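Engineer: when you get a sec, could you give me coordinates for this:
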Amino acid sequence: MAIQWFPGHMHKARKEIAKIMPKIDLVVEVLDARLPVSSENPLVHELRSGKPVIKVLNKSDLADEVRTRSWVEHFSTGDTQAIPLCCDNKGEVKRLAALCKKMVPNRVSADRPIRVMIMGIPNVGKSTLINGLLGRKIAKVGNEPAITKAQQRFVTHNGLAIYDTPGILWPKILDQDSTFRLAASGAIKDTVMEYEEVALYALDFLLKDYPDLLVARFKLKELPEKPEQALDEIGRRRGCLRSGGVVDYHKAAEILIGDLRAAKIGRLTFETVAEWQHKAQLREAARLEELARIEQEKPDSKE
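Structural biologist: The predicted structure follows:
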């Protein structure tokens, strides 16, 4: 399942971000703690122009705590710091504000507000975070992607000048796992996904990584061997039946994805540091192999 989703307002947002970035002191990139790399937009790295960045692993209350700690350690290096967060937790939001000041001490010592740009893909919680930093509801919040469509600027009372940006996806998602994970989490509009296909991917993941949570949530008598069997059993147990006792797999898939997004299945994280390190090694090996092939195909300079 390949997804390409780059609406006009996202293209416009990219141009606006590039224009204002020279005035920014610090970038706060909001990620989904359940899929830290899949929700990490490569355009953020491109557009931040070397500015220090705080990677906020939001929705950490929905994620696997052990895997979240591993991701925080992995991301925190050089001019990048990572912090787990639940954006509607006032105490955690205050901790983020303090970290912003720590990372840009020259602005604090000059008694000037730190100019912070909030960035991230759709539906990761940017607006909720901004409202938490402001202590009041300013940015529009919604449980669907692409709520914010125009850049906005807010100044907090505690020394932060905050720039909100629309959630932007990159033109084409190349990693197949990321495509499914983004769809399962709700970062991509439901109108561009196939529910059954995404549900089967999610079930395959749950069978391998969190089988006990799957069994407990849907009261399965035994662990199915295949995702298709799991979806069939969920449909039967939740009454997703058509005439003749045939399972309505679309309805069963909706239930599975809904429970997954609402964390009713339990706290889980789709990806590990080791997985993405392995993928990076494979990409580098493929790159070197391609370079060697090109070198071999070059005409002999002596001829």
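Engineer: from now on I want contacts and neighbour counts done on CA atoms only, so please keep to that.
Structural biologist: Will do.
Engineer: tell me where the stretch 1-150 of the chain has helices.
Structural biologist: 8-20, 42-47, 65-75, 90-103, 105-109, 126-134 (DSSP state H, counting those that start in this stretch).
Engineer: repeat that for the stretch 151-300 of the chain.
Structural biologist: Going by DSSP H, counting those that start in this stretch, the stretch 151-300 of the chain shows helices at 176-185, 195-209, 211-218, 227-237, 249-261, 273-297.
Engineer: in JSON lines: the helices of the stretch 1-150 of the chain, plus distance to I147 and mean neighbour count.
Structural biologist: Output for these, formatted as JSON lines (distance: least, C-alpha to C-alpha, whole Å; neighbours: other C-alpha atoms under 10 Å):
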{"stretch": "helix 8-20", "distance to I147": "11", "mean neighbour count": "15"}
{"stretch": "helix 42-47", "distance to I147": "19", "mean neighbour count": "15"}
{"stretch": "helix 65-75", "distance to I147": "27", "mean neighbour count": "16"}
{"stretch": "helix 90-103", "distance to I147": "21", "mean neighbour count": "16"}
{"stretch": "helix 105-109", "distance to I147": "31", "mean neighbour count": "13"}
{"stretch": "helix 126-134", "distance to I147": "9", "mean neighbour count": "23"}
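Engineer: one more sequence to fold, the one below, so I can look at both together:
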Amino acid sequence: MEEQNGSKINIQWFPGHMTKAKREMQEKLKMVDFVIELRDARIPNASRNPMLDELCKQKPRLIILSKRDKAQASYTKQWIAHLSNETTKVLALDILKDSVTQMVVDASQQLMKAKIERMIRRGIRPRAMRAMVVGVPNVGKSTFINRISKKKIATTGDRPGVTKALQWSRVNKDLELLDTPGVLWPKFEDEQVGLLLAVTGAIRDEVLPIDEIALWAMRWLLENHSEALTKRYDIPLKSDPHAMLEAIAWKRGFLKNGQEVDWKRTIETFLREIRDDRLGSITWEIPDENSK
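Structural biologist: All right, here's what the predicted structure looks like:
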């Protein structure tokens, strides 16, 4: 495995079912009161789909920063403040452990408070709020749907792109959800967005140059979280990401014929351990004015 110094890493993925999903989402938006957008708390900007921004701009939005347990709490708090505004409410959730249903219903009622009050003033009995659930692949949408509904409605998987069709689910008398497939956009304008989505598992490894992704991730960790590498792998730090991966291979015994590094196994293990939080809770992005 050779490091490509200065070369651009090309990451693009826009399967046909996503084009169809975009069209269906446009048609269904008029049926909902607001949008629930799931983003990955580790990469709140990179997991924001600008195509969804355009589709849903006329609707109030509840942004859920999923996988909060995998992100650094101090940065998540900053992101919540950064993303919140008059028409947008933000929650950070550990979908498998938090009281998801109550937290989301409460936040939804706060977001839609003005509309509910208008209905009451007009003598209309408030109906269940209807929300479209959107987000990029593998951000936890299907797990969220099943957890909040307290039954298995959406298909889940540890790989992106499992949900392929739109489907309704009733949470309770106050909330109904429309699940949608995870949608990526046709072109990543910022190379780092694609890299962050790849590192955290939003894009299938089969379509990625994973050796380049691993080298980029290792370089970033050496610059920003070297202590996590030291703690996890118990090896001396090296400035070169290629040398670090090689040292991990020798430490773990990922070798062929006892003396040649098994790069495939080393890279796959390294990326899996990042995604499984084995290096600790890490936020890969901090908020700035361009990350709304």
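Engineer: which among the helices of the stretch 1-150 of the first structure is found nearest to P36 of the first structure?
Structural biologist: P36 of the first structure lies closest to helix 65-75 among the helices of the stretch 1-150 of the first structure, at 7.5 Å (C-alpha to C-alpha).
Engineer: what range does that closest one cover in the second structure?
Structural biologist: Counting by TM-score structural alignment, helix 65-75 of the first structure lines up with residues 73-83 of the second structure.
Engineer: next, work out how far apart the residue of the first structure sitting at the aligned position of D106 of the second structure and L160 of the first structure are.
Structural biologist: Correspondence of D106 of the second structure to the first structure, assessed by TM-score structural alignment: A98. Distance from A98 of the first structure to L160 of the first structure, counting by C-alpha to C-alpha, to the nearest Å: 10 Å.
Engineer: and what of K102 of the first structure?
Structural biologist: K102 of the first structure sits 12 Å away from L160 of the first structure, going by C-alpha to C-alpha.
Engineer: what residue of the first structure matches up with V199 of the second structure?
Structural biologist: In the first structure, V199 of the second structure lands on A184 (TM-score structural alignment).
Engineer: that match touches F205, doesn't it?
Structural biologist: No. If you go by C-alpha atoms under 8 Å, A184 of the first structure and F205 don't touch, sitting 11.3 Å apart.
Engineer: higher neighbour count, the two?
Structural biologist: Neighbours per residue, other C-alpha atoms under 10 Å: of A184 of the first structure and F205, the larger number sits with A184, 22 against 15.
Engineer: so what's the closest residue to S49 of the first structure other than its chain neighbours up against?
Structural biologist: In this structure, S49 of the first structure finds its nearest non-sequential neighbour in M21, 7.6 Å apart by C-alpha to C-alpha, 6 or more residues apart in numbering. With contact set as C-alpha atoms under 8 Å, 6 or more residues apart in numbering, M21 of the first structure has these partners: 47-49.
Engineer: how much space between the alignment partner in the second structure of M21 of the first structure and V104 of the second structure?
Structural biologist: Under the alignment (TM-score structural alignment), M21 of the first structure pairs with L29 in the second structure. Distance check for L29 of the second structure against V104 of the second structure: by C-alpha to C-alpha, it reads 20 Å.
Engineer: ok, E289 of the second structure next?
Structural biologist: Counting by C-alpha to C-alpha - E289 of the second structure and V104 of the second structure are separated by 27 Å.
Engineer: likewise for L229 of the second structure?
Structural biologist: The value you get for L229 of the second structure to V104 of the second structure, if C-alpha to C-alpha is used, is 36 Å.
Engineer: same thing with G140 of the second structure?
Structural biologist: Counting by C-alpha to C-alpha - G140 of the second structure and V104 of the second structure are separated by 15 Å.
Engineer: try K113 of the second structure
Structural biologist: Taken as C-alpha to C-alpha, the span from K113 of the second structure to V104 of the second structure is 14 Å.
Engineer: again with D211 of the second structure
Structural biologist: 39 Å.
Engineer: likewise for W284 of the second structure?
Structural biologist: Taking C-alpha to C-alpha, one finds W284 of the second structure at 25 Å from V104 of the second structure.
Engineer: cool, A247 of the second structure as well?
Structural biologist: Taking C-alpha to C-alpha, one finds A247 of the second structure at 45 Å from V104 of the second structure.
Engineer: do the same with A131 of the second structure
Structural biologist: A131 of the second structure is 11 Å from V104 of the second structure, by C-alpha to C-alpha.
Engineer: try I213 of the second structure
Structural biologist: 35 Å.
Engineer: now swap in M244 of the second structure and tell me
Structural biologist: Separation of M244 of the second structure from V104 of the second structure (C-alpha to C-alpha): 42 Å.
Engineer: now do I116 of the second structure
Structural biologist: The spacing between I116 of the second structure and V104 of the second structure, counted by C-alpha to C-alpha, is 16 Å.
Engineer: same question, V90 of the second structure
Structural biologist: Taking C-alpha to C-alpha, one finds V90 of the second structure at 10 Å from V104 of the second structure.
Engineer: who's in contact with stretch 239-252 of the second structure?
Structural biologist: Outside stretch 239-252 of the second structure, the residues within contact range by C-alpha under 8 Å, 6+ apart are 2-3, 215-216, 218-219, 222, 233, 235, 237-238, 255, 261-263, 266-267.
Engineer: mark which of these are buried, thanks.
Structural biologist: Among the contacts of stretch 239-252 of the second structure, the ones that count as buried by 16 or more other C-alpha atoms under 10 Å are 215-216, 218-219, 222, 237, 255, 261-263, 266-267.
Engineer: pull the number of nearby residues for L288 of the first structure.
Structural biologist: 12.
Engineer: ditto for N257 of the second structure
Structural biologist: If you count neighbours by other C-alpha under 10 Å, N257 of the second structure ends up with 8.
Engineer: next one: I11 of the second structure
Structural biologist: Look at I11 of the second structure: counted by other C-alpha under 10 Å, it has 19 neighbours.
Engineer: in stretch 185-193 of the first structure, what counts as buried?
Structural biologist: Here stretch 185-193 of the first structure shows 185-188, 193 as buried, counting by 16+ other C-alpha under 10 Å.
Engineer: K97 of the second structure: how many residues sit nearby?
Structural biologist: Number of residues near K97 of the second structure (other C-alpha under 10 Å) recorded here: 9.
Engineer: show me what it lines up with in the first structure.
Structural biologist: By TM-score structural alignment, K97 of the second structure lines up with N89.
Engineer: likewise for L245 of the second structure?
Structural biologist: Counting by TM-score structural alignment, L245 of the second structure lines up with L231 in the first structure.
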